[in-house]
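J.: Okay, structure incoming, though there's no sequence with it:
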């Protein structure tokens, strides 16, 4: 009579082969199977949680640029501009000197003119005292102002404290720049011309904003609070100067920078070594773990699981792992762009002395280079108080793609409170 071969622990004793039951009972297989399920769940989570992080592998540009808070704020800004059409006189003169002069230079863009929303969002929600402390200075950047679509609109005569013109400048040179398409030279001139005009008001702070930005409701008191924090930090840095505080920054530059790869590699190795060493120590101290954490199991954990988790850590995105905490942060690098700077009064004159209208550069490049040369500190307020809403560039067609993706994703997380001031 033929006997049926017995199977012990999944091993077929008749030929020494391993059965499926034996294979799945092995600790390394259990570890890898459980880890695979856990890893897939993590990937699923990050694909939903980090799709708006431009530094993440899971970034989804088809949905990340959705206007959430800014859509509501645009409606409020539009409503404010419409209501300004009913005003019969200009603003009450600002206090002398004003706390802040806001300079906005605007030029005609192809299609939509964003400057209306910029001005509307800056002024909407201000208290009477706040508006009284602000001097709003607008430059319509054309030698023939009537070429700008807003030139005949009523709010231009009722909302700004001043509409700056080119009458007291080198008019012929500006016309030459316009005719020749020398937008970089003219942009630098417009910026410094308006900055100097704001400086002449005696304002303590000078905010220079681009004409395609959108301000969060309640931006002004938040900015003043942030400026006080900057000044408190600078008081402890004897002999140092600061040049501006950013109201906008592009988060896609805050990723894992290639120049720091030795640091990332070092800490990845430290993480691997500490985790592996801790497991080996625990195995040696516990008899119950000795069978489970066999050499094969340790090879699976140290050779596959830990490296895979480290890789997922970096893939999830630096902004998601280490977001900027609310407050002010030193940002001397990777702080693009010049959508909104607030300068302290004492730095404006030294800055203007160092500007150059001939060099072929952009405003942010100019200010950054001067700041690097002088050792001036740059600060940023987090979360950002401005959003960039322009999709057509004032510089021409070649910059439209960049303009459409110049975005602060954190700005969209603001929520409108029932008290009428946005909060986060």
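T.: All right, it came through fine. This is a predicted model, so every value here is computed, not measured.
J.: From here on, just use CA atoms for contacts and neighbour counts.
T.: Will do.
J.: all strands of the chain, in order?
T.: Using DSSP state E, the strands of the chain run over 7-8, 11-12, 100-106, 134-140, 162-164, 205-210, 213-215, 242-246, 327-330, 340-344, 377-382, 386-388, 415-416, 422-423.
J.: In this protein, spot the helix with the most residues.
T.: Assignment by DSSP state H gives helix 261-285 as the longest helix of the chain.
J.: Can you name every helix or strand that that one contacts?
T.: Here helix 261-285 touches helix 287-292, helix 306-315, going by 3 or more C-alpha pairs under 8 Å, 6 or more residues apart in numbering; DSSP states H and E.
J.: take a look at this one as well, against the first:
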């Protein structure tokens, strides 16, 4: 008997062919997804859009250093009623060339319109203690450039009463940064202090906190303002309510804590490992395979003529329901959520997410969150992380957490100021950010500016481009 003529053998050969094509496709297309079996450590973190954006930031810095008056006259400062108080938290790092903060601020400002700049109060918070003027290589450069609305230091902003004791305490925490608890205390204090600086010195409805080792996409400001207005409209839905603790679900809370502008694919949904039992793949396989088997048996018996029914023998059923179904279910999860599904554009409530690189807070809850973080700095043992404690605060107070896609921020830091290894730092990465197209972002930027500020501002954009 020729095995090539057996239906089961043909079914197995077809399955192997499909899998071979899929594996080849995955190798060339899913290699940047960290939750995929196809992920490449060598090329997974290759820069695409971020390289383009970094070149634009470098060009902006070159012009700023050569002719700062031109940049200041083009952008000016925040207007009398800004909507966002944006704070960059920065600490000096041991690195060659420009510090991360310079590139970050340049990406914040490059291609920004005057109207967008008027809507944003920009603070640069140099959190080195006791003397950032000598500890941070970029302090003099950025302070002299005079492109921020406010330069904040502990030395210059702490109340005189108890200042020296506070500076000594902060310095002792930072010097012991190899102790996780100590550096957590310093980081939490910096975060809480930045929030407090905005609540005490501005009336903006939104407060954005940015870490210094990021880069922002073209048009981030107008897109973020639109997203924030969308969130405010979402919260006005009469079906929303004030939930009890432990009863938070999307669509429930009638107030929100923060908008996430950066997320990594490792924190964007399922991940239980690559084993067959991960994500309950074995249960899903049974739930799909058994009904499919019943359907195939019923179809063969009742609806197919005998000349066709003989092609659905026991081996075809075994290959289809016992091999193909479990294999495809496992491949679905093992290929990675970001690769197969991605994140739909728009503003969505999400209870997962990573990192504190770029968050925009609702002013209504900023003071309470600042107090919550400050209190954590005095806890016995581990203080907690600045990216996790806001989640705890949102949970305890029944507040929504929101993400906006596409993500408009990328994390570029490899040299940590807090003891994180370069390998760990490199893994805080957004694959989706690298997929952004510069031409599309420019077009979207103009549309958002027109919606927010009118056609005249778009004409000004074209004039200065």
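T.: That came in fine, so what should we check first? Note that the structure is predicted; figures quoted are calculated from it, not measured.
J.: ok, back up a step: and of the helices and strands packed on helix 261-285 of structure 1, who's closest to residue 145 of structure 1?
T.: In terms of C-alpha to C-alpha, the element of these nearest to residue 145 of structure 1 is helix 306-315, at 49.9 Å.
J.: Give the buried residues for that closest one.
T.: 306, 307, 312, 314, 315 (16 or more other C-alpha atoms under 10 Å).
J.: okay, that helix sits on what stretch of structure 2?
T.: Alignment of helix 306-315 of structure 1 against structure 2: residues 325-334, by TM-score structural alignment.
J.: How much space separates residue 199 of structure 1 from residue 234 of structure 1?
T.: 22 Å (C-alpha to C-alpha, to the nearest Å).
J.: still on that earlier bit, among the strands of structure 1, which comes closest to residue 257 of structure 1?
T.: Nearest to residue 257 of structure 1, of all the strands of structure 1, is strand 327-330, at 17.2 Å by C-alpha to C-alpha.
J.: burial measure for the nearest residue to residue 229 of structure 1 once chain neighbours are set aside, as a count.
T.: Spatial nearest neighbour of residue 229 of structure 1, excluding adjacent residues (C-alpha to C-alpha, 6 or more residues apart in numbering): residue 328 at 7.1 Å. Residues near residue 328 of structure 1, counting by other C-alpha atoms under 10 Å, number 21.
J.: was I right about residue 328 of structure 1 contacting residue 385?
T.: No - Residue 328 of structure 1 is beyond contact range of residue 385, at 11.7 Å (criterion: C-alpha atoms under 8 Å).
J.: circling back to that earlier point, turn the strands of structure 1 into JSON lines, columns for distance to residue 46 of structure 1.
T.: Formatted as JSON lines, the strands of structure 1 follow (distance: least, C-alpha to C-alpha, whole Å):
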{"stretch": "strand 7-8", "distance to residue 46 of structure 1": "43"}
{"stretch": "strand 11-12", "distance to residue 46 of structure 1": "41"}
{"stretch": "strand 100-106", "distance to residue 46 of structure 1": "40"}
{"stretch": "strand 134-140", "distance to residue 46 of structure 1": "44"}
{"stretch": "strand 162-164", "distance to residue 46 of structure 1": "49"}
{"stretch": "strand 205-210", "distance to residue 46 of structure 1": "34"}
{"stretch": "strand 213-215", "distance to residue 46 of structure 1": "29"}
{"stretch": "strand 242-246", "distance to residue 46 of structure 1": "30"}
{"stretch": "strand 327-330", "distance to residue 46 of structure 1": "26"}
{"stretch": "strand 340-344", "distance to residue 46 of structure 1": "32"}
{"stretch": "strand 377-382", "distance to residue 46 of structure 1": "23"}
{"stretch": "strand 386-388", "distance to residue 46 of structure 1": "25"}
{"stretch": "strand 415-416", "distance to residue 46 of structure 1": "23"}
{"stretch": "strand 422-423", "distance to residue 46 of structure 1": "26"}
